[in-house]
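Undergrad: sharing a model that was predicted from the sequence below.
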Amino acid sequence: MNDNKQEKNINDNTKDEKKPCSKRKIILFDLDSTLIDCEVIDELGRLNNVEKEVEQITKDAMDGKLEFEQALEKRVQLLKGLSEKQILEFLESIQLMNGAKETLFKLKENGYITGVVSGGFTFATERIKDVLNLDYQFANELVYKDGKLTGEVIKNVSSKLAKGEILTKIAEKENIDLKDTVVVGDGANDISMFNIAGLGIAFCAKPILKDRADYCIDEKDLSNILKILKIE
């Protein structure tokens, strides 16, 4: 990363090599605190009475103080015994981030291929994919036995390079150059896709990701993305 690169707010008119343009046709979003207004694993921790322990591990991971794969394993172990019924009830309570529906509708209307890639879980990404009519979803899978979590997880998005690898695969499949891609996220595990995307937008993000972003949005309203991409 270039240390001289300056963070830009959505109202900053400074010219940059990565100026948004209508050519970009893939946009990938993180899930937690980006497309939805919560951290799923923290909420599951609350349901299993391990809220503080899970939240601290999440914070350390998002701040880049703990490898995400290790953090994922530790947190899922704390969820052991949580019932599938409790998780499905929680799923019904998940709230979209402000502006999410409007933003995704406009992006699709303008020809963008859309997706969610999360270090969280498929029960949530699959639901959000359906609700927002996304083209792709990638996440980890919780393991159940007799209707309860075993404390194990099938790791599909767990390494620090996972999101970048997924973006690359989607771009290859869709025959779109990486310079014509946009990514939106808020934490350290989004860095790999920010490093290779044409445009990176940090959404209410941790400092470690803001340092790698082309634009930063500090208001909890996803429709600000449309301003950056010059979509009306």
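TA: Thanks, I have the structure now. Residues are numbered from 1 along each chain as shown.

Undergrad: going by C-alpha atoms from here, please, whenever you check contacts or count neighbours.
TA: Fine.

Undergrad: can you show me the strands along this protein?
TA: Assigned strands in the chain, in chain order: 26-29, 113-121, 136-145, 148-154, 181-185, 199-203, 215-217 (criterion: DSSP state E).

Undergrad: closest to Glu73 out of these?
TA: strand 148-154 (7.3 Å; CA to CA).

Undergrad: how far away from the center of its chain is that closest one?
TA: Taking the mean of its C-alpha atoms, strand 148-154 sits 22 Å from the chain's own mean (CA atoms, centre = their mean, to the nearest Å).

Undergrad: export the strands of the chain to a markdown table and tack on distance to Leu229?
TA: Formatted as a markdown table, the strands of the chain follow (distance: least, CA to CA, whole Å):
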| stretch | distance to Leu229 |
| --- | --- |
| strand 26-29 | 11 |
| strand 113-121 | 14 |
| strand 136-145 | 20 |
| strand 148-154 | 35 |
| strand 181-185 | 9 |
| strand 199-203 | 10 |
| strand 215-217 | 11 |
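
Undergrad: this is the other structure I want to compare:
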Amino acid sequence: MSDQKIKLIAFDMDGTLTSEHSSWEYLHRRMEIWHEKAHVFQDLFWAGKIDYAEFCRLDASLWQGTDCLRAAEILTEIQLRPRAGKVLRTLHRSGVKIALLSSGLKLLADQLAQILPFHHHLANELVCRDGSFTGEVLIHVSTDVRGLRKEDHLQNLMDKYNIRPEEAAAVGDSLGDLEMLRATPNALLIGAKDEDKHKIMRELPKIILLQELEDIFRHLPFRV
């Protein structure tokens, strides 16, 4: 870990700030379409048979005609990690720029942005028209398109605020966060599934494992 004071910290959303590992999957399950088709698309993506854009397109197509407000209401059921609000408000008061960079659902990210002090939040957007989803998706955060990946967005923020990598930090929970975590020497992992945790630790042996979000303050230097 760097001794430089941290000026910017980027958080993943699903499984990092929240209790659910995937807001996409949560909505599918609550609408009882996960076992019908949605899990098949996920399996195809992880097997490398479709790219991320196709994965999102197929997933979003399952919600065509669904009431947007009903989906937003369902997503309010997703809980934050314990003391997440307190941690982020403390970071904000210390002058740290806070970003949420997620390939999860913008519907949920927008809700969190109403109660958490993000300076920036980006996630993927289900297109809503006349109160219903069109089945289209706008990808703002991709896993495989250069310029739209989490690490690209983090680099853009470091450039914008003239922040060096050692003055930034990243917090994630899965292999999908690996390259964002690699973008700074201050990488932290929380709530990862065992398989993901072992793979990430092989790639980033100095990564810090958090039991609780508030452990951030024991591992990173902040201005006081």
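TA: Yep, that arrived. What you are looking at is a predicted structure, and each value in this text was computed from that prediction instead of being measured.

Undergrad: mean neighbour count added to the strands of the first structure, as a markdown table?
TA: What follows is those, written out as a markdown table (neighbours: other CA atoms under 10 Å):
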| stretch | mean neighbour count |
| --- | --- |
| strand 26-29 | 25 |
| strand 113-121 | 24 |
| strand 136-145 | 18 |
| strand 148-154 | 18 |
| strand 181-185 | 27 |
| strand 199-203 | 27 |
| strand 215-217 | 25 |
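
Undergrad: gap between the residue sitting furthest away from the middle of the first structure and Ile225 of the first structure?
TA: Using CA atoms, centre = their mean, the residue of the first structure lying farthest from its centre is Asp146. It sits 30.3 Å away. Going from Asp146 of the first structure to Ile225 of the first structure by CA to CA, to the nearest Å gives 43 Å.

Undergrad: over to Leu132 of the first structure?
TA: Counting by CA to CA, the gap from Leu132 of the first structure to Ile225 of the first structure is 16 Å.

Undergrad: same question for Phe90 of the first structure.
TA: Taken as CA to CA, the span from Phe90 of the first structure to Ile225 of the first structure is 28 Å.

Undergrad: show me the contacts for the equivalent of Met158 of the second structure over in the first structure.
TA: Aligned by TM-score structural alignment, Met158 of the second structure pairs with Ala171 of the first structure. Ala171 of the first structure is in contact with Ile26, Asp177, Leu178, Thr181, counting by CA atoms under 8 Å, 6 or more residues apart in numbering.

Undergrad: if we use 7 Å, what do you get?
TA: By CA atoms under 7 Å, 6 or more residues apart in numbering, the residues touching Ala171 of the first structure are Asp177, Leu178.

Undergrad: same question, Asp190 of the first structure
TA: Lys163.

Undergrad: counterpart of it over in the second structure?
TA: By TM-score structural alignment, Asp190 of the first structure lines up with Asp177.

Undergrad: check Glu102 of the first structure too.
TA: In the second structure, Glu102 of the first structure lands on Lys86 (TM-score structural alignment).

Undergrad: next, count neighbours for its match.
TA: By other CA atoms under 10 Å, 13 other residues sit near Lys86 of the second structure.

Undergrad: one more: Leu210 of the second structure?
TA: Counted with other CA under 10 Å, Leu210 of the second structure comes out at 18.

Undergrad: ok, it - contacts?
TA: Counting by CA under 7 Å, 6+ apart, Leu210 of the second structure has contacts Leu188, Leu189, Ile190.

Undergrad: now, among the residues you listed, which is nearest to Leu209 of the second structure?
TA: Closest to Leu209 of the second structure, out of all of these and judged by CA to CA, is Leu189, at 5.0 Å.

Undergrad: aligned to the closest one, what sits in the first structure?
TA: By TM-score structural alignment, Leu189 of the second structure lines up with Ala202.

Undergrad: over to Gly104 of the second structure?
TA: Checking TM-score structural alignment: Gly104 of the second structure goes with Gly120.

Undergrad: and the gap between its match and Asn189 of the first structure?
TA: Taking CA to CA, one finds Gly120 of the first structure at 11 Å from Asn189 of the first structure.

Undergrad: ok, back up a step: surely the match of Leu189 of the second structure is in contact with Gly185?
TA: Yes. Counting by CA atoms under 7 Å, Ala202 of the first structure does reach Gly185; the two are 5.4 Å apart.

Undergrad: which residues does Gly176 of the first structure contact?
TA: Actually, residue 176 of the first structure is Ile. It isn't Gly. Applying CA under 7 Å, 6+ apart, no residues qualify as near Ile176 of the first structure.

Undergrad: rerun at 10 Å
TA: Applying CA atoms under 10 Å, 6 or more residues apart in numbering, we find Ile176 of the first structure in contact with Arg24, Lys25, Ile26, Thr168, Ile170.

Undergrad: give the equivalent position in the second structure for the residue farthest from the centre of the first structure.
TA: Asp146 of the first structure maps onto Asp130 in the second structure, by TM-score structural alignment.

Undergrad: who are the contact partners of its match?
TA: Gly65, Asp67, Cys68.

Undergrad: the second one maps to what in the first structure?
TA: Translated: Asp67 of the second structure. Aligned partner of Asp67 of the second structure by TM-score structural alignment: Ser83.

Undergrad: I'd say that match and Leu142 touch.
TA: No. The pair Ser83 of the first structure / Leu142 is not scored as a contact, 11.3 Å apart, by CA atoms under 10 Å.

Undergrad: any residues in contact with both of the two?
TA: Lys148, Leu149, Thr150.

Undergrad: quick one: contacts for the closest residue to the last one other than its chain neighbours?
TA: Nearest non-adjacent residue to Thr150 of the first structure, counting by CA to CA, 6 or more residues apart in numbering: Lys80, 5.1 Å away. By CA under 10 Å, 6+ apart, Lys80 of the first structure lies in contact with Gly45, Asn48, Val143, Tyr144, Lys148, Leu149, Thr150, Gly151, Glu152.

Undergrad: identify the residue nearest whichever residue in the second structure pairs up with Asn156 of the first structure in space, chain neighbours excluded?
TA: Alignment note (TM-score structural alignment): Asn156 of the first structure maps to His140 of the second structure. In this structure, His140 of the second structure finds its nearest non-sequential neighbour in Asn124, 5.3 Å apart by CA to CA, 6+ apart.
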